[in-house]
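**Q** my questions concern the predicted model and sequence given below.
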Amino acid sequence: MSLPYAQDRHTAVEAQPAFDGRMPTAPGDLRIEAHGIAPVPEDRRYGGPGRLFTVWFAPNLTMTGVFTGTVGIALGLDFTTALAAVVLGTLVGAAPTAYLGTWGSQTGAGQLPLARLAFGRGVVLPGALQWLSSIAWDALIGLFGGDALAQLCGWPFWLGVLVMMAAQGALGVLGYEVIHRLQTVMTFALAAAFIVLATKLLHGVQPVTTGSVHGADRAGAFVLTCTIALSLALSWAPYASDFSRYLPRTTSRPRMFWCTLLGIGASFVAVQALGLWGASVFTDQTARGIDTLLGGGALGAFGLLSVALAALCSNAMNDYSGSLALQTMGVRLPRPVAAALAAVLGFPLVLWMHAADTTTRFQNVLLLVGYWIPAFVAIVAVDWTVRARSRNGSPIDLADESSRRQPWWPAPTAFVLGFAAATPFMNTSLYVGPAADALHGADLAYGVAFLVALAVYTPLRLRLRP
């Protein structure tokens, strides 16, 4: 019997008990999911595409998105121009995530495990980056969630973060179905909280109507704001099919795409618009800004609780996908243990970000954790397209596809070259590439990485047997 992804001895996953295990059986089965990266059998699939809207909507209603929205104003743009950049960047970043998410129902596999088809044993490279990125996102989001919880309960910052990390780790351990059910409930609760916050903003804060940058500097600030928004939405791409792998193969792929796109797009645009509007209120201490804006008391406490719950929802998904990435690298930890490990490692990173210039460190981490993703998306999309066309419309069979040996080096080569080509176009406070500097701060690294990886990998892949 051929094994999924068995291009070599490093990729035989079903032979490893740590990669298999108990699966949820139906909506509402909230027992621990021990199942790891082994594909979900078709007779164990359930659910419909509508749940993809809530699972991708709720986790984005975080103060990370709000704080990201303030960056456009900090760069000198006016509200209208910055909002246009946010909408454009969000939609461009959300589309690949929505597309990749449709593969879950077709294969029963998570996104990084599926990347074995293209990368072979070279999947260790994107696997390691995805695992590290999940820890970084734990810090980016836990920074605000822990701060809110600490202020709500009167705790020191470190204790608020510690409790937040413990709670999100527990949800990551429980797994797929618990996360889906939590996001369904939180979609309504968090949407109500952000509506209250938006109402307060509309009546108490005026947006910036005149920008402080002009000409080429304004264009550069627009592109950088667009890139930062894109990085938020695109950051979900390596997670995409992790949360659709239990859907039946017969699930409508167009409906899956649009539910995901709408969930990511609507939530990210809403929270970033909130940040743009209230940029004068939301500072490094965003939790305190919300408490002040809502007038303290019961309403302020409600706002702080919402911030903490939003962070919990998002980071549970980070820990879950991080556990699959770690297994994809060949680490034989049971999935629940791997999820808990991601939460543990995120704790010191939060403390580091909080210890000095939060704005600078936040922006650096936000950009740096995503620069590898465009090349990854280009490679796996080309590989999938070639395989799908070779089947003339018949379903993808993972066991059959993985038995077709092919060289492993083209994907890592295109991946590295895409990242290298993008380096001159990067713009962070740690490093500003010469191209970004010449373009008045415009960060085009995401687009360059995608196009170069696409140009390098496509001819190499077409020369291989399908």
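**A** Nice, I can see it.

**Q** please count neighbours and contacts with C-alpha atoms only from this point.
**A** Will do.

**Q** so where's the longest helix in this structure?
**A** As far as residue count goes, and with DSSP state H defining each element, the longest helix of the chain is helix 297-328.

**Q** buried sites along that one?
**A** Along helix 297-328, the positions that meet the burial threshold by neighbour count (16 or more other CA atoms under 10 Å) are 299-328.

**Q** try stretch 199-216
**A** Along stretch 199-216, these residues count as buried under the neighbour rule (16+ other CA under 10 Å): 200, 201, 207, 208, 211.

**Q** out of the residues you listed, which are inside helices?
**A** In helices, defined here by DSSP H, the members of those are 200, 201.

**Q** so which of the buried residues of stretch 199-216 is the closest to residue 122?
**A** When the buried residues of stretch 199-216 are compared for distance to residue 122 (CA to CA), residue 211 wins out at 46.2 Å.

**Q** pretty sure that closest one contacts residue 74?
**A** No. Under the criterion of CA atoms under 8 Å, residue 211 lies out of contact with residue 74, with a separation of 9.7 Å.

**Q** how about residue 109, secondary structure?
**A** Taken by DSSP: H, G, I helix; E, B strand; the rest coil, the conformation at residue 109 corresponds to coil.

**Q** look up how far residue 84 lies from the closest residue to it other than its chain neighbours.
**A** Using CA to CA, 6 or more residues apart in numbering and skipping the chain neighbours, the partner closest in space to residue 109 is residue 39 (4.6 Å). When CA to CA, to the nearest Å is applied, the distance between residue 39 and residue 84 equals 40 Å.

**Q** another one to put next to it:
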Amino acid sequence: MRTLSAVEQRGIEPVPENERNGNPLQLFWVWFAANISILGLPLGATLVAVQGLNLWQALLVAAIGAGGSFAIVGVISTAGRRGGAPSMTLSRSVFGPRGNAGPTLVSLLSRLGWETVNTTTGAFVLLSLFALVFGSSADARTVPLLALAAIALFELCTLLVSGLGHAAILVIQKWATWIFGALNIAVAVALIATVDWSAVAAAPGGSFSAVLVGIGTIAAGTGIGWANAGADMARYQKTSAKAGHLVASSAAGAGIPLVLLIGLGAVLSAGDTTLATANDPVAAIRDLLPSWMAVPYLIAAFGGLLLSNHLSVYSAGLTTLTLGVRIPRVWAVSVDVVVTFLGSIYFMLIAGSFYGPFISFISLLAIPITAWLAVFLADLLKRRWYDPEALLNMGRGGRYWYAGGVEWRAVGSWLAAVVCGYVLLGLGQSGIAWIVAFAVAAAGYLALGGARGTLDAPVPAVSERARG
């Protein structure tokens, strides 16, 4: 029995069936807590200010983009239930141990990127809180030592939870949802009081193509970015857990807070594009609130960012191990924290700007992640079993070695989809780039016949005595 204070010792090796005692409701709390971050508000603001959608279109886009993409995360969770291993480790069975290196590296870069966003934003939140409580400056370059302390505090809180591992995350995500969810409701009520409802009602609707682009934007910024972590949190699920329950828990857990936050961001931007164009969304939202609400808002913002970050760092640690780094899981988590610590220092104290360029870079990674997702899901249509020993075998002769450690049908389909996606992105067709990437990858993989490895569990051999 795993306890809350015990450090999880398991790395990427599959969880034995007798240690899988999770239930789908746990995934609801995990994904709900990970998505009550204030970063959902700017996403909603861009739908109105940039895409030109009205409130009802923004809510529809949020429901399809966020709820739908996290339903896919739930589908990936079924692979974790079957194989008992992290997503990118299970991916070795599809791409081969060497062919899997490309998708795994992209996955790690995406995780580290979002962690840097969370850490930098969390540090800005703490600077604003320090400024209100102690009267210090909220400008990181004016108080560099205080900025370093803010980054370090956020990373320490992240490391404490991510280092402990799966059992601690399940408990903390559940109870923190109630605490920080209540704070977010209070902040939302105060923000709603500032809404210009006449501007909301008068906002014209956007075109169908704008809605399509909006769905792609929301999906890329929410569920698609988490898809490669779906099995990470589901590997302790009971093998008897129903697939439909895993999908519903993931979609509802993330979809409920995201639809509410994106919708709130949309109404706040009707007639006022400040939030959509702000370099510092934390400050932009704080300025909309009455002064007495500033401290509760900043505490809620800090908690929401932290709940997302320690889940991301946990997943990044497993992804690091999947790349072949031979260190204990807790050390892999520490390495990822150090990388994001240094990245946050650069963006807070050295770089001239942060959010716009960095979010664009992370969004670019959505294309190869979407292509990986399509191949993995296509494989999942037929696969019912993962060989636990072969998943850890990086040498020749294993079940998943294929041709030189690469399953070329999977890797080739992935690469073709990435090229198509980026070509469309370069032509300004961002709304359909991810759709085409998904379609090309899935269709290519299925047309080529899929993986050559055994997709079903082998039938146990029957002894001579049993036959007699």
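**A** All right, it came through fine. What you are looking at is a predicted structure, and each value in this text was computed from that prediction instead of being measured.

**Q** follow-up on the earlier one: residue 39 and residue 84 of the first structure: which has the busier surroundings?
**A** Neighbours were counted for residue 39 of the first structure and for residue 84 using other CA atoms under 10 Å; residue 39 has more, 23 against 16.

**Q** aligned partner of that one in the second structure?
**A** Under the alignment (TM-score structural alignment), residue 39 of the first structure maps onto residue 14 of the second structure.

**Q** could you measure from the aligned partner of residue 323 of the first structure in the second structure over to residue 433 of the second structure?
**A** Aligned counterpart of residue 323 of the first structure in the second structure: residue 317 (TM-score structural alignment). For residue 317 of the second structure, the distance to residue 433 of the second structure equals 29 Å [CA to CA].

**Q** now do residue 308 of the second structure
**A** 27 Å.

**Q** swap in residue 145 of the second structure?
**A** Computed with CA to CA, the distance linking residue 145 of the second structure and residue 433 of the second structure is 43 Å.

**Q** do the same with residue 375 of the second structure
**A** Counting by CA to CA, the separation of residue 375 of the second structure from residue 433 of the second structure is 16 Å.

**Q** which of the three states applies to the match of residue 39 of the first structure?
**A** Once three-state DSSP is applied, residue 14 of the second structure turns out coil.

**Q** I figured it hits residue 85, correct?
**A** Yes. Counting by CA under 8 Å, a contact exists between residue 14 of the second structure and residue 85, whose distance comes to 4.5 Å.

**Q** between the two, what contacts are shared?
**A** The contact sets of residue 14 of the second structure and residue 85 overlap at residue 235 (CA atoms under 8 Å, 6 or more residues apart in numbering).

**Q** can you pull out the strands in the stretch 351-466 of the first structure?
**A** For the stretch 351-466 of the first structure, no strands are identified by DSSP state E, counting those that start in this stretch.

**Q** show me where it has helices.
**A** Taking DSSP state H, counting those that start in this stretch, the helices of the stretch 351-466 of the first structure run over residues 358-368, 373-390, 398-402, 410-422, 434-438, 445-462.

**Q** ranking those by burial, who's on top?
**A** Mean neighbour counts were compared across the helices of the stretch 351-466 of the first structure using mean count of other CA atoms under 10 Å; the top stretch is helix 410-422, at a mean of 22.

**Q** chain center to that helix: distance?
**A** Centroid separation for helix 410-422 of the first structure versus its chain: 21 Å, with CA atoms, centre = their mean, to the nearest Å.

**Q** how much does that helix stray from the second structure?
**A** If you overlay the two and look at helix 410-422 of the first structure, the average distance to its match in the second structure is 1.0 Å (mean CA distance after the TM-score superposition for the first structure).

**Q** can you tell me what sits against that helix?
**A** 118-119, 122-123, 125, 371-372, 375-376, 379, 444-446, 448-454, 456-457, 460-461.

**Q** at 6 Å what do you get?
**A** Residues from elsewhere that reach helix 410-422 of the first structure (CA atoms under 6 Å, 6 or more residues apart in numbering): 119, 375, 445, 448, 449, 452, 453, 456, 457.

**Q** disregarding flanking residues, what is the spatial nearest neighbour of the fourth one?
**A** Going back to what we said before, that points to residue 448 of the first structure. residue 422 (5.3 Å).

**Q** what's the matching residue for the one you found over in the second structure?
**A** Residue pairing (TM-score structural alignment): residue 422 of the first structure is matched to residue 421 of the second structure.

**Q** which parts of the stretch 151-300 of the second structure are helices?
**A** For the stretch 151-300 of the second structure, helices defined by DSSP H, counting those that start in this stretch occupy the ranges 166-192, 197-202, 208-221, 223-226, 243-269, 274-277, 281-288, 294-322.

**Q** using TSV, lay out those together with distance to residue 358 of the second structure.
**A** TSV is the format used below for the helices of the stretch 151-300 of the second structure (distance: least, CA to CA, whole Å):
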stretch	distance to residue 358 of the second structure
helix 166-192	26
helix 197-202	30
helix 208-221	13
helix 223-226	14
helix 243-269	20
helix 274-277	15
helix 281-288	14
helix 294-322	17
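
**Q** tell me the centre residue of the first structure?
**A** Residue closest to the average C-alpha location in the first structure (CA atoms, centre = their mean): residue 236, at 2.6 Å.
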